[in-house]
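Enquirer: just coords:
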């Protein structure tokens, strides 16, 4: 008997895209019943396919009409619980209404944008790998003391504290999955741009051991390291090793990911779409939870409009996270001069982050602006900003400033961090001084940090309260890199405005800067942590006794915003005209502040 749509349901642990267990059985049943559509579901998600397009091997984005989020259920014994039952019923009702309206011609067939579908597929793969990795990491941590110590050390390197809680293991698992998928996706993008130089990823079907899969993939990645660079993406550390356990399910998930990506024609994707894929690979809620890596683009653009004056300005973000400030600075410079080459642009941007994951993200987010050029190496240093000690001193030599980036390849890349820059911008971490030893795991680190920041050579340049947050030291140390007339733009906790916490920092500002503006919002929080009140601060370097009169006569703009930034600033979009219009609106807000 003819049917309109056949649906194949499986238990929640099945991958909703699984070819063998879900899609192929559903396709065969739909073909036999002459059903125009079929769907696959694992009670968490539902994917709606067009039978004819699947049978004719059309690209996946043309096969799929739509996708639906049903629930977060893991065990069908709980399906009668209201939070699962109601969610599943509501989503299925939406699907059936859409199916009816499309079939009767009341609405057109929905179409899937290639980037939206790819993001959805990759997020699904991240979720599945993370579940496996979490159990493996948790089990190994409790059974293997050496592994446990390495994991705790890795947490310290991320500026996190490890408390043996379930969320700690999940956090490690998700970063493992993100790093692996980013590497595979980035390799595919590179291979399309360099087909004569790089072979397509190819994993034998009978390969079933994690160690063998790791060696196979690393042989591809090592070639990139040796011939093209990208150390901050492809160099490996402890957490990368956990991605390849001798677990058949994990190995099959990774092999399937590689097979899925082969179906996508990356040569058709523009850099704007590629950028959107990497940007949205981490869901909004998780970006919110990883607030130290991601900063609201509206805040970033407002700070840059205050600080970035010319396309040739050198920009340094000393706690660069995922690279939002640097990526937006890249775009701002392109809008100033469309003829600016990719490498010219990269040569004026520097970032530094102590943790691997954000350094990895920053490198990708800058590199993808042009993957076809031979020289494409974003200047991202994975290291401690406070170890960059020489600043702007006269004896500052280029060789002394070089930092060798860790690599698995034979080629070692050393890049100098900047001697002097026009803009220091960023969102430095908010960590109280008393928390520094527990997070760093090193009692001596706090003393070294304070000494490196507060002294320029033998000269002490600031007195900071012992209760001030670590962001205060970013201001002091960052000043050594900023040229006269250069601008400093940070979003930070407003605790420095407190008489007790901030007296030393306030005095430092008054001796070295004209304070251009301090901006706070009365209607929205700019940090994910609800306990932290924040402000944007913009400074212009104007140090020395002979500039005292200029500093004293400067009028500081203290500004409260009674509307959210979105009221003043249009959303970021890809179209050139809309980008230009967005910056014009930000300039209008800047003029209002000034």
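Expert: Received, thanks. Computed from a predicted model, the values in this text were never measured in an experiment. Numbering: from 1, shown residues only.
Enquirer: C-alpha from now on. contacts and neighbour counts both.
Expert: Will do.
Enquirer: Going along the chain, name the strands of the stretch 51-200 of the chain.
Expert: 64-69 (DSSP state E, counting those that start in this stretch).
Enquirer: Below is structure B, check it against A:
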């Protein structure tokens, strides 16, 4: 049975609300006001038919402004029993959407109070005082009965409140929950509706898919369907505008038109209302209509209208306005493209660590939802800068319109609603255009004002993490401009790859809008600290800027919703390119989880960054630019320099490039493991099976065995049929109709002109010693019992001609010394899952202890100690570094090279590097 309010119920409900308000105005109980009649005024749909409304019919509040909600009542006439299951579930569902723990069913015949305990709804009390009312006519004829009963019921509910049975909810909490409901319960319905409309108009599909190309990286954690992601934007567009329209009504009379919105209005009509509000009050980025936001199914539109009516019913004070603004902004950050939304503590640290001159113009050119510019405004306010000056000097832009709606809300306060928010839509690369202007309507005068972009003293941003593979075509032109300028400015001495991370180009382009001696503070991924491309980027940075500080976390990820390891980079613009950086570069590691830092601790860390003062919350070390450059030339990664590596100055003379001693072997790579690495029990002929080491997961000892099978067949189907090799034929046929993860046939994606689609050749080089390209807690080099093939996840070594007579056991020992383990860790960077990201190219850069420096006696002593170490399973490096066998081995190696005095420094540096990388999983 579908229970929908009809005209009689609506009239009776309004009478009941009137009676409640008359009574509570004469007594001192917790219930101060009843509401709901405004929502009920919209209970008909566009065709005039009655409909089910989103909120309870009667709402009880503990304040006269209707901000603190106590309870909702669901009303029916006597012909609907309070024991009707649909009626009961409807009332409970509405209560849960509002976050309420109680609900009342009232049908003018009986009254039931339900309470939610431990996730279950139970009857707390049932009243039968109205049993004489049995028909719809009785509700009017015998109204004296229910009116006389009402005061006693309200007094009992008052007692239930004081005994803790009834719990209230504040408006910001309610808005939070209702917004989530509106999005989660209606995004699929709206997406299906848009798909249906797209069949009638293919432009819709084209637009949404083009939008998806740009934004899908931000959504893939939560949404895989572009229509659902787009529907979330549409829903949030309406919710944002209704909330903000209600908030500005006290200072902008033009916004009061939204009080008259009902389901009789079509979405296009309401869009026009918001256009009129924009012309007078501005807030264009908030009130702009999302494309296709008029294509709403009736149910979705009805729910949005109910939400607006619910907000209309409130008297919002400045204090409540501030709470609701902050709550709404936080909610929208969670709901929109927000897996990389900057955590508040990270934004606060960035701002306090970067901004020196707080009186000048600042901008976040990739502002997203406005977290960082909001922190800039808080800092300026704390320093006593007037609110108007704060708004005049704080700028925010983004290429995506929807986050700007939230950013504009985030930068608005109850006392600044007549002040211009300098929030605008631009691609970050276009900001360098000297003729670039921004047009914003003054909310104070309604006048359209034009602003020329100034040079900025501070540029702060959480830059987008965009792999080069999905950079938009139009932005590749911007990148070409950046690279051409770099080549011209440096006379071709510094060359960045066009396959670098996106933020490389953004940072270099920002130099053009930065004032002399201005500062840039940006949040980046940490990948640049451990790659060859990152070293070239560092050279480019040092050409244009004084590099002030690089910050990483030594305790957990900064972004908990995404497996991204982050860093902060702080730069200062040079007066002239030729200027030589005089001050050292600070490499700083934060020891405490950033989410657990309080405001005082964040300020303390920021002060340490600004002043280079010592601080127990951080580990910090400084190097001159020439010293950093010398370490980079010696093949260390930037990631290494957060720790004391000055001991390397004493070690250089006894090191040799790894590639002098070994030839590097790349693992076999084909791309479809199920085909090329058959599990045990296959029936493939032995002639097509080669032994291979797939990974080091099951490697327990320093000596290991290649025990996995690799399918290596270079014969055609015809040749196999002629030979009668049915095992190989059957194996190939098992995969010939298979597809990859995006639905492409395997023969198409695996085949090329050089080899058959099922072919993996076994004529490549074999390895003697191997290590993983993605080590976790264990760093080691293992020796294969006989030369074997290795998988692409591994890198292998075989002795070069020059060292072919050298003992492979001794070379393995030197690679596994504490210096050898240090060079593994120092060659990569930590990923979000805690593993080390290495590449074969980086491994090529590694140095090792030169075996030629050892006497025969030293060789024997080292091998004796190494054999003792080998007698135990390979431990987690952090745990094993203090074992007796490991310490005796390392001391013997270092003593043989005259480096024993550096032992503690080396061990401390390696330990800190490992703890930092592995902390992301704590």
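Expert: Ah, there it is. Since the model is a prediction, treat every value here as computed from it, not as a measurement.
Enquirer: Identify the residue of the second structure aligned to residue 490 of the first structure.
Expert: Aligned counterpart of residue 490 of the first structure in the second structure: residue 522 (TM-score structural alignment).
Enquirer: let me redo that: residue 133 of the first structure
Expert: In the second structure, the residue paired with residue 133 of the first structure according to TM-score structural alignment is residue 190.
Enquirer: residue contacts, its match?
Expert: Residue 190 of the second structure sits next to 228, 231, 296, 297, 300 when contact means CA atoms under 8 Å, 6 or more residues apart in numbering.
Enquirer: re earlier: in three-state terms, label the closest residue in space to the match of residue 490 of the first structure that isn't next to it in sequence for me.
Expert: Nearest residue to residue 522 of the second structure, sequence neighbours excluded (CA to CA, 6 or more residues apart in numbering): residue 461, at 4.9 Å. Assigned by DSSP: H, G, I helix; E, B strand; the rest coil, the conformation of residue 461 of the second structure is strand.
Enquirer: Pull up the gap between the aligned partner of residue 461 of the second structure in the first structure and residue 295 of the first structure, please.
Expert: When the first structure is aligned by TM-score structural alignment, residue 461 of the second structure is paired with residue 426. Going from residue 426 of the first structure to residue 295 of the first structure by CA to CA, to the nearest Å gives 9 Å.
Enquirer: on that earlier part again, in PyMOL, how would I select the buried members of the contacts of residue 190 of the second structure?
Expert: PyMOL command restricting the contacts of residue 190 of the second structure to the buried ones, with burial defined by 16 or more other CA atoms under 10 Å:
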select buried, resi 228+231+296+300
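Enquirer: Can you tell me which of the contacts of residue 190 of the second structure is nearest residue 772 of the second structure?
Expert: Ranked by distance to residue 772 of the second structure (CA to CA), the contacts of residue 190 of the second structure are led by residue 228 at 39.7 Å.
Enquirer: Quick check, that closest one in contact with residue 187.
Expert: Yes: with contact defined as CA atoms under 8 Å, residue 228 of the second structure counts as touching residue 187 (5.8 Å).
Enquirer: Cross-check the contact I'm expecting between the match of residue 461 of the second structure and residue 325.
Expert: Yes: taking CA under 8 Å as the definition, residue 426 of the first structure is a contact partner of residue 325 at 6.5 Å.
Enquirer: Find the residues that touch each one of these two.
Expert: 300, 317.
Enquirer: Which one of those two is surrounded by more residues?
Expert: Ranked by neighbour count (other CA atoms under 10 Å), residue 426 of the first structure and residue 325 place residue 325 first, with 30 against 27.
Enquirer: So the more buried one, which state does it fall into?
Expert: Assigned with three-state DSSP, residue 325 of the first structure falls in the helix class.
Enquirer: what do we get in the first structure for residue 234 of the second structure?
Expert: Using TM-score structural alignment, residue 234 of the second structure pairs with residue 176 in the first structure.
Enquirer: residues contacting its match?
Expert: Neighbours of residue 176 of the first structure in contact, by CA under 8 Å, 6+ apart: 130, 133, 239, 240, 242, 243.
Enquirer: And it, how far from residue 311 of the first structure?
Expert: 37 Å.
Enquirer: same deal with residue 46 of the first structure?
Expert: Relative to residue 311 of the first structure, residue 46 of the first structure is positioned 48 Å away (CA to CA).
Enquirer: Please say which of the two ends up with more neighbours.
Expert: Neighbour totals were compared for residue 46 of the first structure and residue 311, and residue 46 leads with 23 against 18 (other CA under 10 Å).
Enquirer: hang on, that one in a strand?
Expert: Yes: Residue 46 of the first structure: assigned to a strand according to three-state DSSP.
Enquirer: Which strand runs longest in the second structure?
Expert: strand 514-525 (DSSP state E).
Enquirer: quick one, longest helix in the second structure?
Expert: Longest helix of the second structure, by residue count under DSSP state H: helix 226-248.
Enquirer: Identify the residue range in the first structure corresponding to the helix or strand just after that one.
Expert: Going down the chain from helix 226-248 of the second structure, the next helix or strand is helix 267-281, by DSSP states H and E. Counting by TM-score structural alignment, helix 267-281 of the second structure falls onto residues 214-228 of the first structure.
Enquirer: Can you mark which positions in that stretch are buried?
Expert: 214, 216, 218, 220, 221, 222, 223, 224, 225, 226, 228.
Enquirer: Tell me the counterpart of residue 511 of the first structure in the second structure.
Expert: Aligned counterpart of residue 511 of the first structure in the second structure: residue 543 (TM-score structural alignment).
Enquirer: hang on, that match packs against residue 581?
Expert: No: between residue 543 of the second structure and residue 581 there is no contact, the gap being 9.3 Å when judged by CA under 8 Å.
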